[in-house]
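# Pasting a predicted model and its sequence here:
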Amino acid sequence: MFSEIKKSLLVSVWFMFLTFPIMVIKVNTIENTIIWRWENLVLIGLGSFFLSFLWRFMHNKKATKRRQDYKDVLSKLFYDNLIENKKVFIPIVAALIIFILLFPKMFSTYQVTIMTTALIYVVLGLGLNVVVGFAGLLDLGYVAFYAVGAYTYALLNFNYDISFWIALPLAGILGAMAGILLGFPVLRLRGDYLAIVTLGFGEIIRLVLENWGEFTHGPSGIAGIDRPNFGFDLSIVGSINAIYYFVFFFVLVTIFFTNRLQNSRIGRAWVALREDEIACQAMGVDKTKTKLSAFAFGATWAGFMGAVFAAKTTFINPASFTFLESAIILSIVVLGGMGSIPGVILGALILILLPEYLRAFSEYRMLIFGGAMVLMMVFRPQGLIKSKRRRYNLESMSKKKLKERQNAASS
């Protein structure tokens, strides 16, 4: 304990030394005087000492718990007490759905817009979760498919006055084609090399959109994109609420499809590819089709959400599809837990909503947010809700088959 206190004291003294010129000395250029703010130095010393000591205490506690095999307590409690317990799971889901349906009635238009953006990122996170979480393919250019979907609807609507409902499936199809186009060159790549190639693909798409001015309108972007027509005239507020409900419906559809795919034959092939690519191929799984299907499926949802994003904002330009967007979507998957559908949903809501609701802290909000992310990655690197690994008990399976045969023989 004494050594930990000593180390924390050294850290606080070092921080006080580093921040002394900025936090203590203030020059008044009008009166040519210097103001000494010693109280800031005391606060920095106390704060850095407390945080350093807390960090060391939690780090040592984490090492002790790792030896006691308490690593996945949160995930086990989540799955055992919520997901698999229907008496608890069904009422909670029903309450959440009712809350989401009543959200536009309870909160302002600004809050509805923020929540719509968060739901869009939920779908994007679930789409990337197929590529990164299920198949284990690190994709740093996911925003390229998002851009393809957005520009598909924007250009069709701007040039040919095509409605959102016709352009939406086309955006998904073109996104899937872009995913397959990316998948072919990276079939033999893995790890860092795959990440570099996908990063380059995303930047190529952005630069094409920015420099092909005759087709994409260049950096100026495309304005005046029509919002979806839901069959009746809506005000701006009504249109925002309608898009919110549509995106929420899309979230439910995405959850259903990704959950069913996870339990399907192709889903098991993705997991096998993630765990061991060589063993997966040796067992007869077609590596080419498996990788291409993962890229295509993930890109399809990105294409859909790109069209929704263009309809929601009514204006897009290449600056909306930078590498930062890919990094945010990947952070959602990593923060929530790779391969975990509930984890990705929770990660998207936290990562998108938290910076908005921390605006009250002004310039300190990103510092707080960044610190929280660092703490999360240090003390829970597997994510908020780790994906539950399926285990098969051979003894119970053999007893089940024997019972089935006995029933069949008796009948």
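Cool, got the structure.

# only C-alpha atoms for contact and neighbour calcs from this point on.
Will do.

# which element is Gln281 on?
helix 277-282 (DSSP states H and E).

# Mind listing what's buried along that helix?
277, 280 (16 or more other CA atoms under 10 Å).

# and the comparison structure, right after this:
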Amino acid sequence: MIPRPLPVTSHVHLPVRVAPPHNSSDAGAITTRLHHVLERDASGIRLVYANWSNDQGADLPGPDAIRVSATVALDGGAPLPVTFDGEPAATLAPGEARISDPLPIGAPKGATITSTTTARGGTVPLGPCTDATEGEGVAVGEREPEPGTAYGYGPWQVLGDVADVAPLLLVTGDSNAVGFGDRRGTADHLGWVRRAFAGTVPLINLAVSGGTALGAQTDASKLRRGRLLQWAEPDVALAALGTNDLQRGGPTLAEMQRRLTAHWLDLAGAGRPVHACTIPPVTTSTDGWLTIPGQVPTPGSDVRAAVNAWLRTVPAPLAGVVDVARALCAPESEHVWGAGLTDDGVHPNAVGHAAAAGAAAWLVASLCDAEDGAAPLLQRHPDASLGQLR
């Protein structure tokens, strides 16, 4: 098989959702050190950087142009300079994305690439949270970061030339798909998407904390997806949206069907199969979500249940459904969380993210079957308790 550019690590920049100015840094320059463990053998490694921000769940171009430079070290070796069209730095206009030149290194699965990225500008969008226990960190200015836990700015994708792998998966979603409520050492945002697919299925996660199905159809959101998918074209998509559309009630079943279907059709426009996730509950609690009787569903719960019933019929144009809600809801009621699966009533905790990852096991198996040539892409019929295919 001829190698093609694919993501080789799932630890990359995801936009955080906080009120401005805290989703960006006005320090003038920040330097971020991140470790990226390779999930497959790769050569010709390239870094993708972008200038996009998250404003309360909305995709927006970064407010200012930024200038990005970086080095990469393989397994603790000497740092190599990253270049962009032969230059030592790249200027990214608001909304722009750039890919580096290939680095003169190849590395096996399990090797660690350490990126040290300096972003300079009036305002720098923030994304990845660093894990102090692994020596990651963020520094103001252009000095070497000390180990610490903070939001920084790093590669949005790490691509390499890879052969013989499963189909490339695109994920769109909200903070649950970003991984809020789960942790990687001291860092926020591990999550069920990485738990399910990392190391097995190549992944581009374009989830946005605070994202909605309605917001996914804005011109800015579509532009961001287009800019970040120009170097690695996904073969299949998984949409995990809807929680924030219904968190406080409002949309009817018909309106939710319209919003979700419009997003699926957009994802399917390139001819790729599209899957969707059912929507987990949102509740308040009188006892810190320690018990099921202590939970009270928020407005929108009845519409959410109706949307999930509709999703389980695998409506067109979907190829299949990952039943995240069934994995996270209490057995006796889809309107509340199962015991011990959330700490805030909106996001799964670590146990909940692990349960949600289990709900995607059938899709992982289907994609791996496609890699092995054992079945046509996404034609394996899974256990009905875990998911459905058309």
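Structure received. Remember, predicted model here, so these are calculated numbers, not experimental data.

# Overlay them and tell me the TM-score.
Taking TM-score structural alignment, normalised by the length of structure 2 as the basis, the two superposed chains have a TM-score of 0.22; 165 aligned residues with a CA RMSD of 8.2 Å.

# picking that back up, next one: the very next helix or strand once past the helix holding Gln281 of structure 1 to chain centre, how far?
Once helix 277-282 of structure 1 ends, the next helix or strand along the chain (criterion: DSSP H and E) is helix 287-313. Computed by CA atoms, centre = their mean, to the nearest Å, the chain-centroid distance of helix 287-313 of structure 1 equals 14 Å.

# try stretch 247-262 of structure 1
In terms of CA atoms, centre = their mean, the centre of stretch 247-262 of structure 1 is set 15 Å apart from its chain centre.

# what sits up against it?
With CA atoms under 8 Å, 6 or more residues apart in numbering as the test, stretch 247-262 of structure 1 has contacts from 116, 119-120, 122-123, 126, 130, 134, 267-268, 308, 341.

# three-state assignment of Lys26 of structure 1?
Using DSSP: H, G, I helix; E, B strand; the rest coil, the three-state assignment for Lys26 of structure 1 comes out as strand.

# Quick check: it vs Gly47 of structure 1, distance?
Using CA to CA, to the nearest Å, we find Lys26 of structure 1 at a distance of 21 Å from Gly47 of structure 1.

# likewise Asn28 of structure 1?
From Asn28 of structure 1 to Gly47 of structure 1 the distance is 27 Å (CA to CA).

# Between these two, which is the more surrounded one?
A direct count of neighbours by other CA atoms under 10 Å for Asn28 of structure 1 and Gly47 places Gly47 higher, at 14 against 10.

# wait, what's in contact with the more buried one?
Counting by CA under 8 Å, 6+ apart, Gly47 of structure 1 has contacts Ser12.

# mind checking which helix or strand it is in?
Using DSSP H and E, Gly47 of structure 1 maps to helix 38-67.

# Buried residues in that helix, which are they?
Those would be 40-41, 44-46, 48-49, 52-53, 55, 62, for helix 38-67 of structure 1 by 16+ other CA under 10 Å.

# As TSV, those with distance to Tyr160 of structure 1 would be great.
Formatted as TSV, those follow (distance: CA to CA, whole Å):
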residue	distance to Tyr160 of structure 1
Asn40	61
Leu41	63
Ile44	60
Gly45	63
Leu46	64
Ser48	60
Phe49	63
Ser52	60
Phe53	63
Trp55	58
Lys62	59
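
# Surely Ala147 of structure 1 and Phe304 touch.
No: look at Ala147 of structure 1 against Phe304 with CA atoms under 8 Å: they stay out of range, at 10.2 Å.

# could you pull out the strands for structure 1?
25-28, 33-36, 222-223, 315-316 (DSSP state E).

# so of these, which one's packed in deepest?
Of the strands of structure 1, the one with the most neighbours on average (mean count of other CA atoms under 10 Å) is strand 315-316, at a mean of 20.

# For it, enumerate the helices and strands it packs against.
helix 143-160, strand 222-223 (3 or more CA pairs under 8 Å, 6 or more residues apart in numbering; DSSP states H and E).

# what about those, which gets the closest to Leu101 of structure 1?
Closest to Leu101 of structure 1 of these, according to CA to CA: helix 143-160, at 26.2 Å.

# tell me what the closest one is packed against?
Applying 3+ CA pairs under 8 Å, 6+ apart, we find helix 143-160 of structure 1 packed against helix 164-183, helix 192-211, strand 222-223, helix 287-313, strand 315-316, helix 323-336.

# Other residues contacting the first one?
This points to helix 164-183 of structure 1. Residues outside helix 164-183 of structure 1 that contact it (CA under 8 Å, 6+ apart): 145-146, 148-150, 152-153, 156-157, 198, 201, 226-229, 291-293, 295-304, 306-308, 311.

# Buried members of these into PyMOL, please.
In PyMOL, this line selects whichever of those come out buried by 16+ other CA under 10 Å:
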select buried, resi 145+146+148+149+150+152+153+156+157+198+201+226+227+228+291+292+293+295+296+297+298+299+300+301+302+303+304+306+307+308+311
